[in-house]
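I'll drop the sequence and a predicted model, then ask my questions.
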Amino acid sequence: MTKHTTYTSAGSGDTIVFLHGFCESTEVWDEFTKPLQKQFRVVALNLPGFGNNTSGIADYSMEGMADYVKEKLEELGIKKCILVGHSMGGYVGMAFAEKYSSMLSGLCLFHSSALPDTDEKKDNRNKTIEFVEKHGVEKFMQSFIEPLFYSENRERLKKEIALMKKIGTNTPKESVTGGLAAMRDRKDRTDVLAAAKYPFLFIFGKDDGAVPLDKALEQCHLPDNSMVYFLGQTGHMGMFERTYETRKALEKFAETIYG
């Protein structure tokens, strides 16, 4: 595996590109993607402001991050790929799909959504920004990470929760507040789903507080070609909570596209 401050790359063949979520990094994909590397070229990017990609970030918007993804793919010689976006990475993926659809062979929304924030969610983002400004990132991580996992999975996944807290705590305060504001202000991209000429894979946790089931059902039928996977007893972190099942779903999706 090639490790760089802004990306990791391993394997060869058709390309799958992974985008992490809010306050995450390429590390969340390290173990998950290993079996996929036997069949595909697997690239994971650190989005602007996160992981080790934290210097001189001027634009945290989903559109700005999508532009960054395009530049990085071009730099890595990737003309076309399947893009997999977890949570905020999916929001970036939808912005990328709107601007650079010709570079997509397929798109996976992995515990993510094309819908904008509700007014209630926007208020919560604003309160969280205030909390982080006042109390700092480490205090925020103490209450933010565990609820992303389904309650009955938390004991089993203590190591993964600790990893997530470590990654999150190392995220600069400006990236946390910038990311929260950018997610709050993102637009509705359900029209991008409806117009897509490439296949979609949706992976949803039935116990995901961040992407509730009714919101999942609102959008998964919109693309012409979509595969949908609902997972019971699963929160927002399927790559850890249901590693085998989510990876298999992604593998089948990629095989369907790439043959």
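Sure, I can see it. Residues are numbered from 1 along each chain as shown.

make it CA atoms for all contacts and neighbour counts henceforth
OK.

so where do the strands sit in the chain?
With DSSP state E applied, the chain shows strands at 2-3, 7-10, 15-19, 41-45, 81-86, 104-110, 200-205, 226-231, listed in chain order.

So which elements touch the shortest one?
So the one you mean is strand 2-3. Counting contacts by 3 or more C-alpha pairs under 8 Å, 6 or more residues apart in numbering; DSSP states H and E, strand 2-3 packs against strand 7-10.

Need the residues that contact the strand it packs on.
For strand 7-10, contacts defined as C-alpha atoms under 8 Å, 6 or more residues apart in numbering pick out Met1, Thr2, Lys3, Thr26, Gln37, Arg41, Val42, Val43, Ala44, Leu45, Asn46.

which of the residues you listed sit farthest apart?
Spatially, the most separated pair among the contacts of strand 7-10 is Gln37 and Asn46, at 18.4 Å (C-alpha to C-alpha).

Pasting the second one now:
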Amino acid sequence: MSELPLVLLHAFPVDARMWQPVRAPLSAAGRLITPDQRGLGRTALPETDRAPSLEDAARDVVALLDKLELDRVVLGGCSMGGYVTMAVLRLAPERVGGLVLIDTKAAADTPEAAENRERVAARAEAEGISWLAESMLPNLLAERTRTERPDVVETVRDLIGSQPPAGVAWAARAMAARPDSFDVLASADVPALVVVGEEDGLTPPDAARAMADALPKGELVVLPGAGHLTPLEVPDALAEAIVGWWR
């Protein structure tokens, strides 16, 4: 069993149920913790006048570690979960004993990407999110997954469709405001695993390689046949990569 617990943070715009396909093998290797992030899944969006910021999402993670009385953990996440992981690393590096960065990137949004996130947020607030899954699925899943694995497509559609519009809007704006995080990766002198789907168009292998290169102890694993949501597309391969490294 691994000494340090593994905390995994989910992607946008889904919740911790995305880890279901990898839960059994990871739990067999050590203690696994998969919270819903603020405003998504079963975690409420706190009432606040503050502008959406992943620093607040990072504070939520630190508060969870305090509540569970965990001094240090292996912290990781997929996509937005990776961004929050880097925000925790900036806020409380002493709590992070290892990193697992899955289908994510360290660069900040371009102005165009930030504008697109604001459009998503505004539309979610105005119309709800019945349109969101269809607009995002082409970017989230590899083409082969979309054409040959209707079960995975349906799972992702259901996960997206069950999220609260206010939480979707908050998360989109928080991601748009996030800083570049290459500086915190460069100073993170802990074991780090970077995993990416070979066909990930949102955070491609080049972005993963840049993170692995920036990390003093970074290892890169590229998973064939997968897009942006490797835990749902190639769970066995992802679990094998994490377990082998975690042990």
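In hand now; what should we look at? Predicted model, so just to flag it, every value in this text is computed and none were measured.

Same list, the contacts of strand 7-10 of the first structure, but as TSV with distance to Tyr68 of the first structure and neighbour count please.
Converted to TSV, those look like this (distance: C-alpha to C-alpha, whole Å; neighbours: other C-alpha atoms under 10 Å):
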residue	distance to Tyr68 of the first structure	neighbour count
Met1	22	12
Thr2	19	9
Lys3	18	12
Thr26	15	24
Gln37	24	19
Arg41	20	17
Val42	18	25
Val43	14	27
Ala44	13	25
Leu45	10	27
Asn46	10	25
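
Identify, from those residues, the entry nearest to Ile16 of the first structure.
Nearest member of the contacts of strand 7-10 of the first structure to Ile16 of the first structure, counting by C-alpha to C-alpha, is Val42, at 5.1 Å.

After superposing, tell me the mean distance of the lengthiest helix in the second structure to the first structure.
Determined from DSSP state H, the single longest helix within the second structure is helix 111-127. In the superposition against the first structure, helix 111-127 of the second structure averages 2.5 Å from its aligned positions (mean C-alpha distance after the TM-score superposition for the first structure).

could you say what helices and strands that helix packs with?
Applying 3+ C-alpha pairs under 8 Å, 6+ apart, we find helix 111-127 of the second structure packed against helix 165-176.

Next one: the residue nearest in space to the middle of the first structure from Ala58 of the first structure, what distance?
When C-alpha atoms, centre = their mean is applied to the first structure, the residue found nearest the centroid is His86 (1.9 Å). Distance, His86 of the first structure to Ala58 of the first structure, by C-alpha to C-alpha, to the nearest Å: 22 Å.

swap in Gly238 of the first structure?
Going from Gly238 of the first structure to Ala58 of the first structure by C-alpha to C-alpha gives 31 Å.

mind checking what His20 of the first structure lines up with in the second structure?
By TM-score structural alignment, His20 of the first structure lines up with His10 in the second structure.

now that match, nearest residue through space, not along the chain?
Counting by C-alpha to C-alpha, 6 or more residues apart in numbering, the nearest residue to His10 of the second structure once its immediate chain neighbours are dropped is Gly81, at 4.9 Å.

What's the one you found aligned with over in the first structure?
Using TM-score structural alignment, the partner of Gly81 of the second structure in the first structure is Gly89.

same question, Val195 of the second structure
In the first structure, the residue matched to Val195 of the second structure (TM-score structural alignment) is Ile203.

No further queries at this time; thank you.
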